[in-house]
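Asker: Model the following, please.
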Amino acid sequence: MTRRPVHRVAIVGTGTIGASWATHYLVRGFDVTATDPASTAEAALRSYVDAAWDTAASIGLVPGASPERLTFTTDLAQAVGDADFVQENAPERPELKVKLFAQLDDASPPDTILASSSSGITMSQIQAECRRPERTVIGHPFNPPHVIPLVEVVGGTRTSAETIRDTMSFYEEIGKKPVLLKKELPGHVANRIQAALYREVVHLIQEGVLDVADSDDVVSWGPGLRWGVMGPNLLWHLGGGAGGIEHFMDTLMPRMAASWQELGTPEFTPELKETIVAGVQREADGRSIDELAAWRDTMLSALLAVRAQDGPSGPPPAAGERKTETS
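Answerer: Now for the predicted structure:
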């Protein structure tokens, strides 16, 4: 089956994630129709797009892209009636998602892909009442979508292989880094990985090993810098020295595996909550959420620009495969 060409994207739900998705699609040259029932949604959405535009444009502006190609309606059926791709971003409530996707299924063209940004609910749950569940899929971004390339893609039990294939291709075409999950599981993958890290961070804070600001520094000035370049498996390949990953697995991995038993399972008490809140407020040092977010996105866009010099798929090619540069 030939994939439906995408010219118009519908954004369903325009909170933080939906507004960020809308910005990304606009910067990539699509017509975007957004819908949300909240009375203040349109004003908040347009304000978000205006504020995020320069950062998003620095990463991937295409000719003809404009915030003027954004339209808004509170009518759900109208928003998706002529959509070529739907990106849903409603609150994380299973019963709401099930009802909403049944409505999207009825109101949208039958060959339009319906993608959910759900961070924790599986598509098998969400598609339960759809008449055409084969075209429904999870397309879970990492926040904020107009900056972070990652999108986790996973279907439900009734999602077709063609939908998975076409969704992966579409996200890649619009500058995302789609990763296909081979199995459904609550929370998908990226959130589970960061939850595992944060559990140990919270444990160390609770045990008095270090304070909140220092725990952030340990991550962002240590492993976080390396993770911005390559993932843990490839990093351990380097950690193995001349013997690479095989040497690491033979000599260092057994010690690391043994240490897993020592990792903490903190008890989230009111006292721990207050410790973290107070520590974060000191670390923020009076800077607003918007100011911190803008600084984060500026730094991330600079990192992405550096990474783009070597291509989007990882480290540069081997020496014999490098392209020659002309002066």
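Asker: drop to CA atoms for contacts and neighbour counts, all remaining ones
Answerer: OK.
Asker: Contact partners for the residue nearest the centre of the chain?
Answerer: Nearest to the mean C-alpha position of the chain, by CA atoms, centre = their mean, lies residue 142 at 1.6 Å. Counting by CA atoms under 8 Å, 6 or more residues apart in numbering, residue 142 touches 148, 149, 150, 151, 190.
Asker: same deal with residue 168?
Answerer: Counting by CA under 8 Å, 6+ apart, residue 168 has contacts 153, 178, 179, 180.
Asker: try 6 Å this time
Answerer: By CA atoms under 6 Å, 6 or more residues apart in numbering, residue 168 lies in contact with residue 178.
Asker: Tell me which helix or strand it sits in.
Answerer: Assigned by DSSP states H and E, residue 168 belongs to helix 161-173.
Asker: List the buried residues in that helix.
Answerer: For helix 161-173, the neighbour count (16 or more other CA atoms under 10 Å) marks 163, 164, 166, 167, 168, 170, 171, 172 as buried.
Asker: With distance to residue 283 as added columns, please give the residues you listed in TSV.
Answerer: Below are the buried residues of helix 161-173 laid out as TSV (distance: CA to CA, whole Å):
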residue	distance to residue 283
163	44
164	42
166	43
167	40
168	39
170	39
171	36
172	37
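Asker: Going by distance to residue 274, which of these wins?
Answerer: residue 171 (40.2 Å; CA to CA).
Asker: OK, contacts around the nearest residue to that closest one once chain neighbours are set aside?
Answerer: Nearest residue to residue 171 in three dimensions, chain neighbours excluded: residue 178, at 6.2 Å (CA to CA, 6 or more residues apart in numbering). When the contact criterion is CA under 6 Å, 6+ apart, the partners of residue 178 are 150, 151, 152, 168.
Asker: Out of those, who's the most crowded?
Answerer: In terms of neighbours by other CA atoms under 10 Å, the contacts of residue 178 top out with residue 151 at 23 neighbours.
Asker: which residues are contacting stretch 151-163?
Answerer: In contact with stretch 151-163 (CA under 6 Å, 6+ apart) are residues 123-124, 133-141, 178-181.
Asker: Please generate a structure for the following sequence too, so the two can be compared:
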Amino acid sequence: MSQQPPTKRLAVIGTGVIGNGWIARALGRGWDVVACDPAPGAEARTRSAVKQAWPSLERLGLAEGADPGRLTFVDSLETAVADADLVQENVPERLELKRQILAKLDAAADPQTLIGSSTSGFKPSDLQQDCAKAPGRVIVAHPFNPVYLLPLVELVGGEATTHGQTERARALYQQLAMRPLVVRREIEGHIADRLMEALWREALHLVNDGVATTEEIDAAVVYGCGLRWSLMGTFLTFHLAGGDGGMRHMLAQFGPALKLPWTKLEAPELTDELIAKVAAGCEQQAAGRSVAELEARRDEFLVRLLALVEEYWPEAEGLKGHI
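Answerer: A predicted model of the protein is given here:
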């Protein structure tokens, strides 16, 4: 009879949208989870978020032993990290606050315990600055919302991080059914957010300049590039645009257009008028549906889409050993 692997324990520090996503994912993979958040009502909000996410996790496939009851809330960071196999920090995106919390986690946790920060923009070397015990184990582990469904996690080591620590992180996040992408060197915003921010800036300019509404821009993504990106990403999509000549022909044909001033690198100023346009457009698109209703619709779609992506891209051939 095969022996079951020992249960893993995740400590989650900060239980906003991202923290709760980590909690739901870990519970769905059969892990024990210990959470810590001093905000009033945090535990009730987390248990509600897990309850809402659970049907999607069931459709995706629960691991043996998966149970929302394996979540415990504690009052102190020290208690949270005790006996944890992995610590995930999700406090607000303020560098000084993150440094302060990560220093406390580093001091409290076993030196072999990995500490991942969900930061979307800060570099790990900056996050490690105040960690005196084992700074190298403090890394960036940046997920994507909803964390309980989307499998990508960007792993970035800092100046003090060893290859062995990065590889241990990769193995742990794979046990959470994540697709770890090890970023080759530190850069603000990592990889995926830099790409998304570029598109976001252009979208804001198009709204600000009266070229398109929020709904029209979303339709352009959903029915155009977004469909192809789900399977091929950016580069392989353009490789096909070159016909039989592939990327070489595409760059020869369309490369010069990259120098044309089609795009704007800087974001527009967020004036009251632009904020009103964007907010009103989104509210019109929501058509009276609550955020919870939209999240449920999104999750149902993502579960079905993930199954299709896995069917067509199961091996990730070009990223073996990297993702």
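Asker: After superposing, what score do the chains get?
Answerer: The TM-score (TM-score structural alignment, normalised by the length of the second structure) is 0.92; 310 aligned residues with a CA RMSD of 1.7 Å.
Asker: Quick check on the contacts of stretch 151-163 of the first structure: which are buried?
Answerer: Buried among the contacts of stretch 151-163 of the first structure by 16+ other CA under 10 Å: 123-124, 133-141, 178-180.
Asker: Out of those, the closest to residue 110 of the first structure would be?
Answerer: residue 135 (8.4 Å).
Asker: tell me the helices in the second structure, going along the chain?
Answerer: 17-28, 42-60, 77-81, 95-108, 124-127, 163-175, 192-208, 214-220, 226-241, 246-254, 272-286, 291-312 (DSSP state H).
Asker: In JSON lines: the ones you listed, plus distance to residue 264 of the second structure.
Answerer: Below are these laid out as JSON lines (distance: least, CA to CA, whole Å):
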{"stretch": "helix 17-28", "distance to residue 264 of the second structure": "30"}
{"stretch": "helix 42-60", "distance to residue 264 of the second structure": "38"}
{"stretch": "helix 77-81", "distance to residue 264 of the second structure": "44"}
{"stretch": "helix 95-108", "distance to residue 264 of the second structure": "28"}
{"stretch": "helix 124-127", "distance to residue 264 of the second structure": "29"}
{"stretch": "helix 163-175", "distance to residue 264 of the second structure": "36"}
{"stretch": "helix 192-208", "distance to residue 264 of the second structure": "7"}
{"stretch": "helix 214-220", "distance to residue 264 of the second structure": "16"}
{"stretch": "helix 226-241", "distance to residue 264 of the second structure": "19"}
{"stretch": "helix 246-254", "distance to residue 264 of the second structure": "19"}
{"stretch": "helix 272-286", "distance to residue 264 of the second structure": "16"}
{"stretch": "helix 291-312", "distance to residue 264 of the second structure": "30"}
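Asker: against the first structure, where does stretch 151-160 of the second structure fall?
Answerer: Stretch 151-160 of the second structure corresponds to residues 149-158 of the first structure when matched by TM-score structural alignment.
Asker: out of the helices of the second structure, nearest to residue 36 of the second structure?
Answerer: Closest among those, using CA to CA: helix 77-81, at 6.4 Å.
Asker: Report the buried residues of the closest one.
Answerer: For helix 77-81 of the second structure, by 16+ other CA under 10 Å, it's 77, 79, 80, 81.
Asker: once aligned to the second structure, how far is the helix holding residue 168 of the first structure on average?
Answerer: Taken against the second structure, helix 161-173 of the first structure registers an average deviation of 1.6 Å after superposition, with mean CA distance after the TM-score superposition for the first structure.
Asker: what distance separates that helix from the centre of its chain?
Answerer: Helix 161-173 of the first structure sits 16 Å away from the centroid of its parent chain (CA atoms, centre = their mean, to the nearest Å).
Asker: How about the contacts made by residue 31 of the first structure?
Answerer: 8, 69.
Asker: Oh, that last question was meant for residue 108 of the first structure, not what I typed.
Answerer: Here residue 108 of the first structure is in contact with 80, 81 (criterion: CA under 6 Å, 6+ apart).
Asker: Would you quantify the distance from it to residue 223 of the first structure?
Answerer: Going from residue 108 of the first structure to residue 223 of the first structure by CA to CA, to the nearest Å gives 44 Å.
Asker: cool, residue 24 of the first structure as well?
Answerer: Taking CA to CA, one finds residue 24 of the first structure at 28 Å from residue 223 of the first structure.
Asker: ditto for residue 258 of the first structure
Answerer: Here the criterion is CA to CA. By it, residue 258 of the first structure lies 20 Å from residue 223 of the first structure.
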